[in-house]
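1. the amino acid sequence is not available; the structure is as follows:
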């Protein structure tokens, strides 16, 4: 599986989008002369190290408690195969698994502290570094012209997006990416709260990514999130004409160290932008877009209309 290294825009990173991920760069060339050859389908998958670390710790706690894998599985409601897969690092633990294992093994929170890292490792490889930045932001402003932004997606909508991936993803990978996307949404209710602004194009909202029931649930989700004190959802109406967002999606973030950065992503190529002049331009464009989009109340009324039409 290819490795990716995050590069700044100054280093020549290409543009990109937040629909399915967020941080990536140039593919490492595997040098056969150095003994590194391309993986074949028969080779073991390159699984995240944190899954193995979690598994080793789980096995230690289980043995300390005097349980075998079957007994632990019975106690927490999982099969022998599932427990074995987690211990071997072949399958990531879900939050419910960790909660149950913590209780049965009296782990004192040592498994729970790894859960965020386990979840983050479910994300597409190129997006993981950006997810670390995103989790700690003071503010996050995004413009999305093509899809409902990942932080606002319902499970059904997210699953439909990943199911449409080309080349096709396995059901297991779709499950992992969906779980990881939903886990990122902790940012919406994180304490201390982050200031979050989303501008979504009307075309993105009307695009039937999934069936009518899922789309209705997605629009209702936007209304619910838009009512939060720290979240603003605005719709860019299709009738606006030319505006500065037509050249693609982008994000403007402020880190917990009060550093302003930008982010762009497209076709699973993401780029963190740190150059102050370029980030300043992102901020100016976003301010212009906010003035051109419907305000929060008008946007909510438009989304309510969409719900009523289905």
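-> Great, that's in hand. Bear in mind that the values here come from a model prediction, so they are computed numbers and not experimental data. Numbers count the residues shown, from 1 in each chain.
2. going by C-alpha atoms from here, please, whenever you check contacts or count neighbours.
-> Noted.
3. excluding chain neighbours, what is closest to residue 293?
-> residue 236 (4.3 Å; Cα to Cα, 6 or more residues apart in numbering).
4. I should have written residue 288 there, sorry.
-> Nearest to residue 288 is residue 244, by Cα to Cα, 6+ apart, at 7.6 Å.
5. let's bring in a second model and compare:
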């Protein structure tokens, strides 16, 4: 369970099922293999010390049901669980070291794939018509968007999705820095997402990122008239080896494409959108104005 967003350890009875940890996606073969390996290592280490599941559960402060699920590869352990298990079993850091492997699979597969592509890209161009781009969202903004998703996310999925979205933003720490271009609709920026503080923090984040040397941030004014992006989101990623991948909600069934002809179409549309949007300096001025209005 959780209180005010913080994970709280629950009792140690075997009837506890809603405990800290993440469910494994049954369609994610790689995640299943990793978590099965981690669970097996935990079980072998526990058995080598002669501890029964019930005793181990008491020692780590979690329920027996969670211990069984983790050891059988049905539950993704949280980092604090591995830290505590390492200490209880005297593993000397070997169990805690598995946090790096677990970290890679705690996010949904589609998010990992996207993060991997963004991590390799040397150029990213993104037109976002309906909201702030995920790479630029603050935690509060992202949380407000997830809160209204239908059907509703479970608390477990909510936490995973939010953590995954924030993890993608490590792209801003890369060296050498990739070239990033964003175009947002003014109407999307004006939409009330979260409370006043969430709105202010989001505008401040946009201004912070928009002033980075490797980032071009533009706003499409509401009075701009029709443009090629009205059919949906456009994303273009270019890689160091000269290859690229693109996707648009309004083209090629919304599927990612690396076909040169289709990429030229998406690039033409994106460049036309950029030409119609406000220049970067005027865009930042508009965002400053929106910040002042909140």
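-> The structure has been received and is ready for your questions. All values reported here derive from a predicted model rather than from experimental measurement.
6. tell me the spacing between the aligned partner of the residue nearest to residue 288 of structure 1 in structure 2 and residue 134 of structure 2.
-> Here residue 244 of structure 1 is matched to residue 228 in structure 2, going by TM-score structural alignment. Distance, residue 228 of structure 2 to residue 134 of structure 2, using Cα to Cα, to the nearest Å: 21 Å.
7. one more: residue 126 of structure 2?
-> Here residue 126 of structure 2 is placed at a distance of 10 Å from residue 134 of structure 2 (Cα to Cα).
8. what do you get for residue 280 of structure 2?
-> 19 Å.
9. again, but for residue 257 of structure 2
-> Taking Cα to Cα, one finds residue 257 of structure 2 at 21 Å from residue 134 of structure 2.
10. which stretches of the stretch 101-250 of structure 2 form strands?
-> According to DSSP state E, counting those that start in this stretch, the stretch 101-250 of structure 2 carries its strands in the segments 121-128, 179-185, 215-220, 234-239, 244-248.
11. by contact count, what packs against the last one?
-> What it means is strand 244-248 of structure 2. Packed against strand 244-248 of structure 2 by the contact rule (3 or more Cα pairs under 8 Å, 6 or more residues apart in numbering; DSSP states H and E) you find strand 234-239, helix 260-276.
12. any idea which of those is most buried?
-> strand 234-239 (a mean of 21; mean count of other Cα atoms under 10 Å).
13. now do that one against strand 179-185, angle only.
-> Between the axes of strand 234-239 of structure 2 and strand 179-185, defined by axes from the mean of the first three to the mean of the last three Cα atoms, to 10 degrees, the angle is 180 degrees.
14. and residue 270 of structure 1, that's in a helix?
-> No - using DSSP: H, G, I helix; E, B strand; the rest coil, the assignment for residue 270 of structure 1 is strand, not a helix.
15. does it touch residue 128 like I think?
-> No - Residue 270 of structure 1 is beyond contact range of residue 128, at 10.6 Å (criterion: Cα atoms under 8 Å).
16. between those two, point out the one with more neighbours.
-> Using other Cα atoms under 10 Å, the more surrounded residue of residue 270 of structure 1 and residue 128 is residue 270, with 27 against 20.
17. so what corresponds to residue 269 of structure 2 in structure 1?
-> Counting by TM-score structural alignment, the partner of residue 269 of structure 2 is residue 285.
18. now its match: how far from residue 271 of structure 1?
-> 18 Å.
19. check residue 58 of structure 1 too.
-> 36 Å.
20. so which of these two has more stuff around it?
-> residue 271 (29 against 23).
21. sorry, back to before: what about residue 280 and residue 134 of structure 2, which has more around it?
-> Neighbour count, other Cα under 10 Å: between residue 280 of structure 2 and residue 134, residue 280 has more, with 19 against 15.
22. quick one: contacts for the corresponding residue of structure 1 for the more buried one?
-> For residue 280 of structure 2, the aligned position in structure 1 is residue 296, judged by TM-score structural alignment. By Cα atoms under 8 Å, 6 or more residues apart in numbering, residue 296 of structure 1 lies in contact with 226, 232, 233, 234, 235.
23. please repeat the previous calculation with a cut-off of 10 Å.
-> 199, 223, 226, 227, 231, 232, 233, 234, 235, 302 (Cα atoms under 10 Å, 6 or more residues apart in numbering).
24. OK, contacts around the last one?
-> The contact partners of residue 302 of structure 1, by Cα under 10 Å, 6+ apart, come to 202, 219, 234, 235, 237, 294, 296, 308.
25. mind putting those in CSV, distance to residue 53 of structure 1 included?
-> Listed next are these as CSV, based on distance: Cα to Cα, whole Å:
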residue, distance to residue 53 of structure 1
202, 44
219, 39
234, 42
235, 43
237, 48
294, 48
296, 45
308, 49
